[in-house]
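Undergrad: Kindly generate the corresponding structure for this input.
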Amino acid sequence: MTSRTGVKDPQSVRPDGSRATPFAIAGVRTIALHNVLTRSGVLTEILRTDWPELSIAPRHVILATMNPGGITDWHRHRMQTDHLVAIGGTIKLVLWDGREDSPTHGAADVIRMGVMRPLIAIVPPGVWHGLRNESGVPASYLNINDVPYDHADPDNHRLPADSPLPPIAL
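TA: Sure, this is the predicted structure:
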């Protein structure tokens, strides 16, 4: 799949679960999670504070559920680092680096995640991102943050899902 700017959607993954193509945006990364088969089904560790790949102390966890085909607005945070984990369905996460001072300003990335491809997608502050439920059923994800949401002064800046500013389609 190609975006409005010709950015390819690389989905090849190495046997260890890491991404075969490096991310185009500085600070964006994933942590492969692993399913463990049990007698009764599957177990997946979502987060451990002793994982060296984590760069935050978790302070706030949100569960979001998206309707089939649902799309979020584009959004970014000044201070908050998002750690997104799909726990149901298949979700497409689209990222665009609008940070003026970033060495990867203008770059875009796409991450697909779900129960069949468990991972933590890490979105640094200032990176625009949006999500699309590509499932025919409701999809859910966890957002694990390092900054608790402040209802009086939200760290959440939005653009409509169809905004022309990010040059890549949700």
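Undergrad: From here on, just use CA atoms for contacts and neighbour counts.
TA: Will do.
Undergrad: contacting residues around the closest residue to residue 159 other than its chain neighbours?
TA: Among residues not flanking residue 159 along the chain, residue 74 sits closest, at 5.0 Å (C-alpha to C-alpha, 6 or more residues apart in numbering). If a contact means C-alpha atoms under 8 Å, 6 or more residues apart in numbering, then residue 74 has 128-130, 158-161, 163 as its contacts.
Undergrad: in this protein, which spans are strands?
TA: Assigned by DSSP state E, the strands in the chain fall at 29-32, 35-38, 41-44, 60-66, 74-76, 82-88, 90-97, 108-114, 119-123, 127-133, 139-145, 157-159.
Undergrad: which residues sit against the last one?
TA: Under the criterion C-alpha under 8 Å, 6+ apart, residues 73-77 lie in contact with strand 157-159.
Undergrad: one more, for comparison:
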Amino acid sequence: MNYRTTIEGANLTELGQIVDERGAVLHHMRNDAPDFTVFGECYFSEMLPGAVKAWKRHRHQTQNIAVPVGRVRFVMFDDREGSSSHGTLDIVELGRPDDYHRLRIPRGVWYGFTCLSSRPALVANCADRVHDPDDAELRPEYDERFPY
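TA: You can find the predicted model right below:
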């Protein structure tokens, strides 16, 4: 099931979990998912408790993020000219077992995230492009342009 966020082009997709007494199989992305476009690369980012990674946006790359371990708060800010959600800030928390979703962050949307868990969290991203450092734009965590 897909859920819209207040940011144009962003959405949340509930992800499958097959859990038994031995552990769990956790789904992330399928090529028949409604929001799948093309595969670029998948990678994992470990976040330590209380760590903050902000602010970043990609000009061409779309993020497809899930949090299979721990709990992470994502903050998105849309300053794209012409976007119906221009000036909108949205906050989403992801983590198992209750909020295991894929968060789609469209290109051009600023985002940052912080680990809310008492143990390290794992962020998985299945992006639609191979990472290109020249595609990313970074701003400091406390940049005044972000109302958060």
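Undergrad: Any idea what the TM-score comes out to?
TA: Overlay of the two chains. TM-score (TM-score structural alignment, normalised by the length of the second structure): 0.92; 147 aligned residues with a C-alpha RMSD of 1.5 Å.
Undergrad: quick one on the thing from earlier: any chance of the strands of the first structure in TSV, with distance to residue 51 of the first structure too?
TA: Below are the strands of the first structure laid out as TSV (distance: least, C-alpha to C-alpha, whole Å):
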stretch	distance to residue 51 of the first structure
strand 29-32	10
strand 35-38	16
strand 41-44	14
strand 60-66	17
strand 74-76	25
strand 82-88	13
strand 90-97	23
strand 108-114	20
strand 119-123	12
strand 127-133	23
strand 139-145	14
strand 157-159	30
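Undergrad: Tell me the buried residues within the contacts of strand 157-159 of the first structure.
TA: 73-77 (16 or more other C-alpha atoms under 10 Å).
Undergrad: Am I right that residue 128 of the second structure is in contact with residue 37?
TA: Yes. The pair residue 128 of the second structure / residue 37 is scored as a contact, 6.9 Å apart, by C-alpha atoms under 8 Å.
Undergrad: So which of the two has more stuff around it?
TA: It is residue 128, of residue 128 of the second structure and residue 37, that has more neighbours when counted by other C-alpha atoms under 10 Å, with 18 against 12.
Undergrad: Quick check: nearest residue in space to the aligned residue in the second structure for residue 89 of the first structure, chain neighbours excluded?
TA: Residue 89 of the first structure maps onto residue 70 in the second structure, with residues paired by TM-score structural alignment. Once flanking residues are discounted, residue 70 of the second structure sits nearest to residue 121: 4.2 Å by C-alpha to C-alpha, 6+ apart.
Undergrad: number of nearby residues for the aligned residue in the first structure for that neighbour?
TA: By TM-score structural alignment, residue 121 of the second structure lines up with residue 139 in the first structure. Neighbours of residue 139 of the first structure under the rule other C-alpha under 10 Å: 24.
Undergrad: Likewise for residue 69 of the second structure?
TA: Per other C-alpha under 10 Å, the neighbour tally for residue 69 of the second structure reads 19.
Undergrad: how close does it get to residue 83 of the second structure?
TA: With distances taken as C-alpha to C-alpha, to the nearest Å, residue 69 of the second structure is found 33 Å from residue 83 of the second structure.
Undergrad: One more: residue 133 of the second structure?
TA: Separation of residue 133 of the second structure from residue 83 of the second structure (C-alpha to C-alpha): 25 Å.
Undergrad: Between these two, tell me which one has more neighbours.
TA: Each of residue 133 of the second structure and residue 83 has its neighbours counted (other C-alpha under 10 Å); residue 83 has more, 13 against 8.
Undergrad: Now the spatially most central residue of the second structure: closest residue in space, sequence neighbours ignored.
TA: Centre of the second structure computed as the mean C-alpha position; nearest residue by C-alpha atoms, centre = their mean is residue 65, 3.9 Å away. With C-alpha to C-alpha, 6+ apart as the criterion, residue 65 of the second structure has its nearest non-adjacent residue at 4.5 Å, and that residue is residue 125.
Undergrad: ok, now residue 137 of the first structure?
TA: In space, and not counting its chain neighbours, residue 137 of the first structure is closest to residue 68: 4.9 Å by C-alpha to C-alpha, 6+ apart.
Undergrad: Now for the counterpart of the one you found in the second structure: which residues touch it?
TA: Mapped onto the second structure by TM-score structural alignment, residue 68 of the first structure lines up with residue 49. Listed by C-alpha under 8 Å, 6+ apart, the contact set of residue 49 of the second structure reads 115-121.
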